[in-house]
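In: structural data only, the sequence is not supplied:
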């Protein structure tokens, strides 16, 4: 039985980028009806291939716009490839965009149930684990406060606590820890290490190469939508941080 949990073969992701400035929805609709809209093809990912085995931890590094978040969204099933094939096995807990899966008008209590439902958790499961989620997020004093009044760090705490209350097959973390304080970052790091020891596969994006080195066995260096280098994290990190 194969232990490959993510298999990506010759995948490309294409977006259409407008080549002109359009002021408002009305102008957009008029141009669309007249077939005057001009778009330029933009490949966010180009011919990407790699495999991830169950229980491995992978870091994704590269400058802003290199395709890291696009690759994570592809694996999470949020977007589809333009070309190529992707196969993902098992359950996924994605922490890709801060605030994704939350309603800012609802309280933290209500958002725990909402976000849990989006992740596929049953209401009874969330009820049974509600206190554990709140305790981990350290938000008991703010549980009935609307999320729109939360700082980005508080929202990140809540999202991480809900996503990791159970052991997913694949945990995807994209820059979420960058907004938390140091103590909570360490708490999240410990939780991720606990999940890894239990067989969870981790895909981790961070601008902190030190965090990637601490958590990830292997890394992919993306540049302009292509793989510049792939391999063990220590060797990739040395190349990534080397002076030009």
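Out: Everything's here; your move. Quick caveat, the model's predicted, so the values are computed rather than measured.

In: only C-alpha atoms for contact and neighbour calcs from this point on.
Out: Will do.

In: now do the helix or strand where residue 173 lies: everything it contacts.
Out: Element membership of residue 173 [criterion: DSSP states H and E] is strand 170-174. Contacts to strand 170-174, defined as Cα atoms under 8 Å, 6 or more residues apart in numbering, come from residues 69, 72, 76, 90-97, 200-206.

In: any of these buried? List them.
Out: 69, 72, 76, 92-96, 200-206 (16 or more other Cα atoms under 10 Å).

In: hmm, what's the outermost residue in the protein?
Out: What lies farthest from the middle of the chain is residue 34; by Cα atoms, centre = their mean that is 38.3 Å.

In: show me where the chain has its helices.
Out: Taking DSSP state H, the helices of the chain run over residues 24-33, 68-76, 108-118, 123-137, 152-163, 182-197, 209-215, 233-241.

In: from the contact counts, what lies against the third one?
Out: The criterion is 3 or more Cα pairs under 8 Å, 6 or more residues apart in numbering; DSSP states H and E, and the helices and strands that helix 108-118 contacts are helix 123-137, helix 152-163.

In: the same query, at a cut-off of 6 Å, please.
Out: Of the remaining helices and strands, none touches helix 108-118 by 3 or more Cα pairs under 6 Å, 6 or more residues apart in numbering; DSSP states H and E.

In: and here's the other structure:
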């Protein structure tokens, strides 16, 4: 069996940005139909290649706009790269836009089953895990309230509880440990550590270098869509902090 669980091969991602100043939808449609709309190319990622072994915890750092979230979305299968390819040898749980699969008119309980189904969990599995999800989320009686009445912190707690109920092969995390209050953040961090010690491969984006140093084996530093440095967590974080 191959030791690499993720192979990222020459991945580039290009977005077309309109270079026209358009003030209305009507103007946009008119320009598009007449072929007068001009674009400029923006390469969010440029020729990224990384091999990740099973059980590694990889930190991804870089300033805003460096391509971190784009890379995570491509690995998760949310986006298709313009060039290159990615091979993932395991099931992925992406925790990127927590709660993006929620229906605001449904209760928390109904959303556990909806969001769980989106993540690929069976009803039987969710029945078995329902109590555990509820206890972890600390929502109590609010679980039977439509989530349009939830605070953002309550919604994040529910989404995190659903996403981490399994032990995935690959966990993709974007600034997740800022969920809820301090006590819940600490509980989230411990849950993440459990997953990591259980052999889950983790890709972790955070603006907190302390979190990256504490939790990661290796770090990828992205700068304007390119790899600036890749290596030992302490070494890369030290260079980034200069």
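Out: Sure thing, it's come through. All figures in this text were calculated on a predicted structure; none of them were measured in a lab.

In: hmm, back to that, adding distance to residue 48 of structure 1 as columns, could you present the helices of structure 1 in TSV?
Out: Putting the helices of structure 1 into TSV (distance: least, Cα to Cα, whole Å) gives the following:
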stretch	distance to residue 48 of structure 1
helix 24-33	33
helix 68-76	9
helix 108-118	28
helix 123-137	36
helix 152-163	27
helix 182-197	25
helix 209-215	21
helix 233-241	17
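
In: closest one to residue 10 of structure 1 among these?
Out: Taking Cα to Cα, helix 68-76 is the member of those nearest to residue 10 of structure 1, at 12.6 Å.

In: for residue 81 of structure 2, which non-adjacent residue is closest in space?
Out: Spatial nearest neighbour of residue 81 of structure 2, excluding adjacent residues (Cα to Cα, 6 or more residues apart in numbering): residue 13 at 5.1 Å.

In: got the contact list for the residue lying closest to residue 213 of structure 1 once chain neighbours are set aside?
Out: Using Cα to Cα, 6+ apart and skipping residues adjacent in sequence, the residue nearest residue 213 of structure 1 is residue 233, 6.2 Å away. Contacts for residue 233 of structure 1 (Cα atoms under 6 Å, 6 or more residues apart in numbering) come out as 217-219.

In: counting neighbours, which of those comes out on top?
Out: residue 219 (25 neighbours; other Cα atoms under 10 Å).

In: can I assume that residue is in contact with residue 58?
Out: Yes. Using Cα atoms under 6 Å as the test, residue 219 of structure 1 is close enough to residue 58 to be in contact (5.1 Å).

In: now which residue in structure 2 aligns to the residue farthest from the centre of structure 1?
Out: Mapped onto structure 2 by TM-score structural alignment, residue 34 of structure 1 lines up with residue 34.

In: from residue 28 of structure 2, how far out is its match?
Out: 10 Å (Cα to Cα, to the nearest Å).

In: name the nearest residue to residue 47 of structure 1, ignoring sequence neighbours.
Out: residue 10 (4.4 Å).

In: got a list of what that neighbour touches?
Out: Contacts of residue 10 of structure 1 by Cα under 6 Å, 6+ apart are 47-49, 84.

In: swap the cut-off to 8 Å and go again
Out: Contacts of residue 10 of structure 1 by Cα under 8 Å, 6+ apart are 46-49, 83-85.

In: next: residue 8 of structure 2.
Out: Neighbours of residue 8 of structure 2 in contact, by Cα under 8 Å, 6+ apart: 48-51, 84-87.

In: show me the residues you listed that map onto strands.
Out: Of those, the ones assigned to strands by DSSP state E are 48-51, 84-87.

In: just the buried ones from those residues?
Out: Buried among those by 16+ other Cα under 10 Å: 48-49, 84-86.

In: which of those residues lies closest to residue 168 of structure 2?
Out: Proximity of those to residue 168 of structure 2, judged by Cα to Cα, is greatest for residue 86, which lies at 18.0 Å.

In: what sits against that closest one?
Out: So residue 86 of structure 2 contacts 6-9, 11, 75 (Cα under 8 Å, 6+ apart).

In: measure it to residue 234 of structure 2 for me?
Out: Taken as Cα to Cα, the span from residue 86 of structure 2 to residue 234 of structure 2 is 27 Å.

In: look up the closest residue to residue 232 of structure 2, ignoring the ones flanking it.
Out: residue 218 (4.7 Å).

In: correction: the previous question concerned residue 89 of structure 1.
Out: Nearest to residue 89 of structure 1 is residue 5, by Cα to Cα, 6+ apart, at 5.0 Å.

In: what's near enough to touch the residue nearest the centre of structure 1?
Out: Nearest to the geometric centre of structure 1 sits residue 96, at 2.7 Å (Cα atoms, centre = their mean). Shown in contact with residue 96 of structure 1 (Cα under 8 Å, 6+ apart): 69, 72-73, 172-176.

In: that one pairs with which position in structure 2?
Out: Per TM-score structural alignment, residue 96 of structure 1 is aligned with residue 96.

In: tell me how far that match lies from residue 37 of structure 2.
Out: For residue 96 of structure 2 relative to residue 37 of structure 2 (Cα to Cα), the value is 32 Å.

In: same thing with residue 142 of structure 2?
Out: Distance from residue 142 of structure 2 to residue 37 of structure 2, by Cα to Cα: 49 Å.

In: now do residue 16 of structure 2
Out: For residue 16 of structure 2 relative to residue 37 of structure 2 (Cα to Cα), the value is 11 Å.

In: look at the two and report which has more neighbours.
Out: With other Cα under 10 Å as the criterion, residue 16 of structure 2 and residue 37 differ in neighbour count, and residue 37 comes out ahead with 17 against 11.
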